[in-house]
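[1] predicted model follows, preceded by the sequence.
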Amino acid sequence: MAANFVSSILARAAAQPQQTLLAWPAAAGPARTYTGHDLAQRVAGYRQALAGQGVRPGQRVLLLLPVGFELICALLAVLAQGGAAVLPPAGVSAGGLLRLVRRGRVAVAIGPRPLRGPLGWLVRGLGPKWLAASRLPAGPFPLQPPQLVPPGQAALISHSSGSTGPPKQVVRSHQVLLAQHAVLKQIFPPRAGQRDFPLFPNVLLHNLSAGIASVLPALSWADLPGLDPARLVRQLAAEQVHTLTGNVFYFQRLLPALRAWPGGFPAVAGLGVGGSPVPERLLRDLQQVFAGAAVHAIYGSSEAEPIAVRQFTAGAPADPRGGYRVGPVQPSLACRLLPCGELLLPGPLRAAVGEITVRGPHVATAAADGWLRTGDFGYFDAAGELWLTGRQGNAALHQGVQHYQLEHVLQHLPGIGRVAARAAVGGFVVYFEGPATEAAIRQVLAAQFPPGLVTAIHRRPRLPVDQRHHSKIRYDQLR
C-alpha cells in the first residue's frame, strides 16, 4: 500500500494555515514564527525547484543547509517529491562530504547559496546538480499532494553519532518514520495548545505530524558546546514551554541557570533526556528544578528511537552500581540479548548480560531477519526492566562488572565531571575530568566493587566525546 510520511504534516498545514507550527529564534529580538501557510508554501517552492531539476521518486537529495526553517522545508519537500533526504554526519569535513556525494548516489544537493570556485567544480564533476535556496522564488505556489511511494522506500538518510568509530549511515523508510511517530504519540500524547522545546530532530518531525508547536532553542546546532545557558533559560521561561527534550550534555550545561531562575517553571509538564546513558543524579536534579513535571529517561539508537522509556520517581531511585536503568522495552518491539557473560550486581545478585537486539515497526535495519544489533549491552531485572551496562568495543567483563557500572557510580562523586572506564588487561583504567582526587575515587570504588578491579586512574583536562550529542565517550580515543 502506497504512503508518504509527510502527508499528515502537509494536510494539517493546509487545513490550519494560521496555526503557528514553528518559532525560530533570531540573533536579536523576538523569535520568527512560521504558520501552516508559511510551511506549506515554502515546501511547495522547494518541490517546484526539485521537479525542475528532474528529481524522481527514490532519488537521493543531499541537504547542506544549516539547521533552520529552510532545512525543515527542504527535507519535507524532498520526501513529498518521493525522494530520500540525506543529512551529512555531524562535524563532517569537506572531504567527507565529497565521499558522501560520490558513494551515496546523490542526484541533487541543496545549499544556501550558489556554489562557486574549486569546490563547485568538484561537486559538479561528481555528478549531482546544485540547488541554491537563496535563488528560490517567493511564490505563491500551487499546493500538490505528496507523491505516494512504497512504504519501504527510503525517506530519510542520516548518520549515527560515531561514538564507536566512523558514523554509520541510517536509512529510515516512510513506514519506519510513520511507526516512530505512532510510538511517540502513544508514549507522550499531544495536548491542546502544547508548546515543545525540542533538541532532537526526530522530535521536531513528530511535532509537525502531531500539530504541536515547536519553539526551537536559541543555539547553534553546529556548535552545541557554545550554547548560552542563561539565554536558553530566559527563552524557556518567556515562551511558556510545556515540554522539552535534550541530551545529557545539554541539560548538565543548563542546570546552574535553571536552578537560579526565580519562580521556577510551572508551565513545564514533562521533559525527556536521551542521546546517551542518563545519570540518576541528573534525573534527580531535573526533577527538583521542574517540580511539577514528569521526568523521563529515553533510551534508543539512531536506528530505533525509542527502545525504552522510564519515568523517574524520586522515591525509588535506581542503584548506580547496577548500571543505567532505562525501563521497560516498548511493547511494539521484540527484544533479546546476545549473551556474553554474567554480571555481579548489588545484593549480591547475578544476571545474564548480553548485547541488546531489537526488532519491530520503528526499527531501521538492513538485516534480512529484521533484528538490529544496537551495540549496547545490558540485562533485564526481576521486574522485566532493561538496564545498560556496556558499549560495543568496551564490553569486556572483569570480575562480573562492565564499565557503565563503574562510571555511573563515579558520576555521583563530588568533583567528577565526565568519567570513563576502559576495559584493559586485568581490569579497568579510569579516566576523569574534574578536581576529585584519586584517593577519593579509590575509596568509592573499594566500597562498592570487588578489590583490584581498577588498575589505574588518570585525570584528563577533557575526555573525547561524539560530535553530535557531546555526551558519549569515545573510548577508542582515550589516552
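    Everything's here; your move.

[2] C-alpha from now on. contacts and neighbour counts both.
    Will do.

[3] tell me which residues in stretch 378-394 are buried?
    Of the residues in stretch 378-394, those scored as buried under the neighbour-count criterion (16 or more other CA atoms under 10 Å) are 378-381, 385-391, 394.

[4] go through the residues you listed and name the one nearest residue 408.
    Sorting the buried residues of stretch 378-394 by distance to residue 408 puts residue 389 at the head of the list, at 9.3 Å, by CA to CA.

[5] check contacts around that closest one.
    Under the criterion of CA atoms under 8 Å, 6 or more residues apart in numbering, the neighbours of residue 389 are 322-324, 376-379, 402-405.

[6] distance check, it against residue 66.
    Counting by CA to CA, to the nearest Å, the separation of residue 389 from residue 66 is 36 Å.

[7] then this one, side by side with the first:
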Amino acid sequence: MVYSVNSSNSDKTVADNYLDKRDKKNNSSAPSSYKNVDKLAQQANRQANRRQQKQQLENSDPGKAPGKQIKSASISAENNVARLLVEQAMRQPESPAMILPGQAPIKFGHLLAHAAMWQKELLLSYKPGDRIVLLVLPGIELYSLLLAILASGMSVVFIDPSMGKLKMLRAIKRSKAKAIISYQRLLKYKIFVPDLWMIDCISIDQSPWSKLTPADDKQQPAIVPVAREFSALISWTSGTTGNPKGAIRQHLHLQAQHMALHNHWHEHPGEVVLSGMPVMALHFMVCGCCTLPPDIDLSNPQADAEKVVRQIREHRVRRIISFPALLERLAKTLEAQNTVIPGVAYIGIGGSPVSQKLCMRLEKVFPLARVEVVYGSTEAEPIAFVTASDWLSEFPSQGYLVGRPVSETLLAIVPTETQLKSGEQVLQASLGTNQLGEILVCGRHVLNGYLNDVKATAENKLFCDNGFCWHKTGDTGYLDARGRLWLTGREKQRVFSDGRMVDVYPIESEAENLPGIARAILVQQSARKYPLMVLESENKNIPQASISLLEQLLIRTGFADARVLVHPSIPMDSRHHSKVDRKAILQWSKTHPKR
C-alpha cells in the first residue's frame, strides 16, 4: 500500500500476494490520515510479494545468524523515516530548506516537488527493497533524490569517494545495487568496468532525467509502507585501512537517532545550520531547520575559511555542526581578521578527538556560542556530549573528555582481552569507575550490522536475545567518578612499552597543550621497534622549552626511548581531514631522521 501524508480519508488497498494473515492484522491499524494517491506507486507495491519482503528483512538484519531473522514485521507508512521530513515540509512549504553557495534558498515545497518528480521516474523501473547508489554532491538533487528513494521504500547507498576507485567498485558490487545515480563525467567510464555492465547508470546532468522539471511546488512524494527493520541508508566507509564496510541504517535507527539528537539539541524550525554531513542535514531538515553546506574544499590545505565566514554572517547561522578540520580553519581565519562572530549560538564538534586548544580558540571567536564535543560514530550517533568549558577545566588531562552518555545510550566498559560471546555477557563483564577497557554501546539508534559481511558483524556486534545489540566501538576509555566518559585511544593503535600495551591519547593530549605544538602523535612500527613521537608545529618552530617538557613527559610515561620527529604537515584522512593517518606517518618516518 502507498499512502499520502496530506489526506484525511482512510481508503486502503491490500497489495496482492504481499501480506499473509499475520501482516494483514498488523496493517489493519494503518493510520486513517493516509490514502492511496499514485498509480505508479500502487503498481510497484502490488509487485512486492512475500519473497521480496523476506529478502528485505534478511538484508536488513545481517547481524543475526541464519534462522534468527525477525519473526514478525509490521508494515506501515508510520515506519518510513521519509514521512517525518514530508510532514515537516508540508507544515512550512515556503520556508527555506537549504541554501547552496551563490544560489537562492531552496524552499521545503520545492524539495517535495522534486522528490515527487524523481519518485515517479524511480517507480517506473524499480520496486521497494531495491538499492540505489547515490554519488551526487550536496544540493537539491542529492536531498530530493534521497527523500524520493526513502519514501519509495528503497535503500539509499552512500559510498565514500575517498576510499579509492577499487574499493568503491568493490562496495558497489557488494551492495547488489540496481542503479547508480550520478554525473555523466563519472558514469561515462561504465563501458570499461565489467562490474557495472549489469547496473543501471543514470546521469542527472546528461540523460532524460536531466530534462525533468516538477509540475508545481504543491506535489509531494507518496509514502510506501515499510517494516521499521527495512534498510534505509547503507553507508560504505573504510577509514584509512581495511576493506570497506557497509553500515546499515534501518528506518528505526534513523528515527531513533533523530529523536536522540533532538532531545539534546532542541532545534527550532527556521534556524539556519551550517553542516556538510548528509545524514545530519537530513536530521535538521526534519526539524524544520535550513541547512547550509560550507563553501570550502577541505582537501586543499591552503584553503582558508573566508567564504564560510561570509556565509555565516550573511545567512545569520545559529548552529554549526562540523568536523575539527573546518572549525580549525574558521578559528584561524577569524583570528587573522582579529574579529568575532557573536550571532552563533551553538557549535558541535565531532568526527575525531578534539583538543583543548581548539575549544579555547572557538570560545574566543564565537563568544556567545555553547561549544560542545559530540562523541559518536557511523554505527552509533550520538553517544555522549561535553561542553568545552567542562573539557577545559580538566588540566592536565588523562585523555579526551567526551562527557556523560546520552539517556538513549547504554554504555559499558569491558576488559580489552575479554572474549564475549553474547550481549547478555556485556554487563556481567563491565568494569567499575576509573577502570580502563573497551567502550561498548547499546540503544535503539545503534546499528546492528554490515551489509553482506558476516565477519565484520561478528567482530563488531554482540547480540541480545531481545533483538538489541552491543556495538564494539574499538575505542578504549573509562568512566570517572562523575559518570563522564574519557577516551584514551584506539585498541588497534596502542604502543608497546616496558612489557605492556599503552593507550596513546593521554600522552598525545598533554603534548598538544605545550606551546608551539599543533599536533602530537605517538606511533610504533611493532613491539620490537622503538616508539616515535611525531610533532607538527604551530608556527614552523617549536620552542626549546616545549621540547624539554615533552622529553620529561615521555620519561614520566615510560617512553624515554621514544624518537622525536617533526612533520611539516601531519597527514590526515581524506574523508573528513580530521583523523590522523597513522599508517602514512609510519611510512614517512622511515626516511626522516629523529630530532
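    Sure, I can see it. Quantities reported herein were computed from a predicted structural model and do not represent experimental measurements.

[8] can you list the buried residues of stretch 378-394 of the first structure in CSV and add distance to residue 227 of the first structure and secondary structure?
    Output for those, formatted as CSV (distance: CA to CA, whole Å; DSSP: H, G, I helix; E, B strand; the rest coil):
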residue, distance to residue 227 of the first structure, secondary structure
378, 33, strand
379, 36, strand
380, 37, strand
381, 38, coil
385, 35, coil
386, 33, strand
387, 31, strand
388, 29, strand
389, 30, strand
390, 29, strand
391, 28, strand
394, 31, coil
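
[9] okay if I get those as TSV plus distance to residue 99 of the first structure?
    Output for these, formatted as TSV (distance: CA to CA, whole Å):
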residue	distance to residue 99 of the first structure
378	35
379	39
380	41
381	44
385	42
386	38
387	38
388	34
389	35
390	32
391	28
394	29
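
[10] which of these sits closest to residue 254 of the first structure?
    Taking CA to CA as the measure, residue 254 of the first structure lies nearest residue 388 of these, at 25.0 Å.

[11] what is the aligned counterpart of the closest one in the second structure?
    For residue 388 of the first structure, the aligned position in the second structure is residue 487, judged by TM-score structural alignment.

[12] any idea which element residue 114 of the second structure lies in?
    Counting by DSSP states H and E, the element that carries residue 114 of the second structure is helix 108-125.

[13] all the strands of the stretch 1-150 of the first structure, in order from the start?
    20-24, 32-35, 60-63, 84-86, 106-111, 129-132 (DSSP state E, counting those that start in this stretch).

[14] of all these, which one comes closest to residue 349 of the first structure?
    Per CA to CA, nearest to residue 349 of the first structure of the strands of the stretch 1-150 of the first structure: strand 84-86, 46.2 Å.

[15] quick one: that closest one to the second structure mean distance?
    Taken against the second structure, strand 84-86 of the first structure registers an average deviation of 0.7 Å after superposition, with mean CA distance after the TM-score superposition for the first structure.

[16] same check on stretch 96-103 of the first structure?
    Relative to the matching residues in the second structure, stretch 96-103 of the first structure has an average distance of 2.2 Å after the fit, by mean CA distance after the TM-score superposition for the first structure.

[17] which of the residues in that stretch are buried?
    In stretch 96-103 of the first structure, the ones that count as buried by 16+ other CA under 10 Å are 97, 100-101.

[18] among the contacts of residue 389 of the first structure, which one sits closest to residue 169 of the first structure?
    Lowest distance from residue 169 of the first structure to those (CA to CA) belongs to residue 376, with 17.6 Å.

[19] what residues are up against the alignment partner in the second structure of residue 299 of the first structure?
    Matched by TM-score structural alignment, residue 299 of the first structure corresponds to residue 375 in the second structure. Counting by CA under 8 Å, 6+ apart, residue 375 of the second structure makes contact with 350-351, 381-385, 402.

[20] now swap in residue 254 of the first structure and tell me
    Residues in contact with residue 254 of the first structure (CA under 8 Å, 6+ apart) are 229-230, 232-233.

[21] tell me the secondary structure at it.
    Following DSSP: H, G, I helix; E, B strand; the rest coil, we place residue 254 of the first structure in the helix state.

[22] what does it align to in the second structure?
    For residue 254 of the first structure, the equivalent position in the second structure is taken to be residue 330, counting by TM-score structural alignment.

[23] just say helix, strand or coil for the nearest residue to residue 240 of the first structure once chain neighbours are set aside.
    Using CA to CA, 6 or more residues apart in numbering and skipping the chain neighbours, the partner closest in space to residue 240 of the first structure is residue 267 (6.0 Å). Recorded secondary structure, residue 267 of the first structure: coil (three-state DSSP).

[24] around the residue nearest to residue 405 of the first structure when sequence neighbours are not counted, count how many other residues there are.
    Spatial nearest neighbour of residue 405 of the first structure, excluding adjacent residues (CA to CA, 6+ apart): residue 323 at 4.4 Å. When neighbours are defined as other CA atoms under 10 Å, residue 323 of the first structure has 28 of them.

[25] can you tell me which residues contact residue 323 of the first structure?
    Neighbouring residues of residue 323 of the first structure by CA under 8 Å, 6+ apart: 387-389, 404-406, 408.

[26] in stretch 257-264 of the first structure, what's buried?
    By neighbour count, and taking 16+ other CA under 10 Å as the criterion, the buried residues in stretch 257-264 of the first structure are 257-259, 264.

[27] could you export those residues as JSON lines, including secondary structure and distance to residue 5 of the first structure?
    Listed next are those as JSON lines, based on DSSP: H, G, I helix; E, B strand; the rest coil; distance: CA to CA, whole Å:
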{"residue": "257", "secondary structure": "helix", "distance to residue 5 of the first structure": "38"}
{"residue": "258", "secondary structure": "helix", "distance to residue 5 of the first structure": "36"}
{"residue": "259", "secondary structure": "helix", "distance to residue 5 of the first structure": "40"}
{"residue": "264", "secondary structure": "coil", "distance to residue 5 of the first structure": "38"}
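
[28] ok, and the closest non-adjacent residue to the residue nearest the centre of the second structure?
    Centre of the second structure computed as the mean C-alpha position; nearest residue by CA atoms, centre = their mean is residue 378, 4.3 Å away. Counting by CA to CA, 6+ apart, residue 247 is the residue found nearest to residue 378 of the second structure once chain neighbours are left out, at 7.4 Å.
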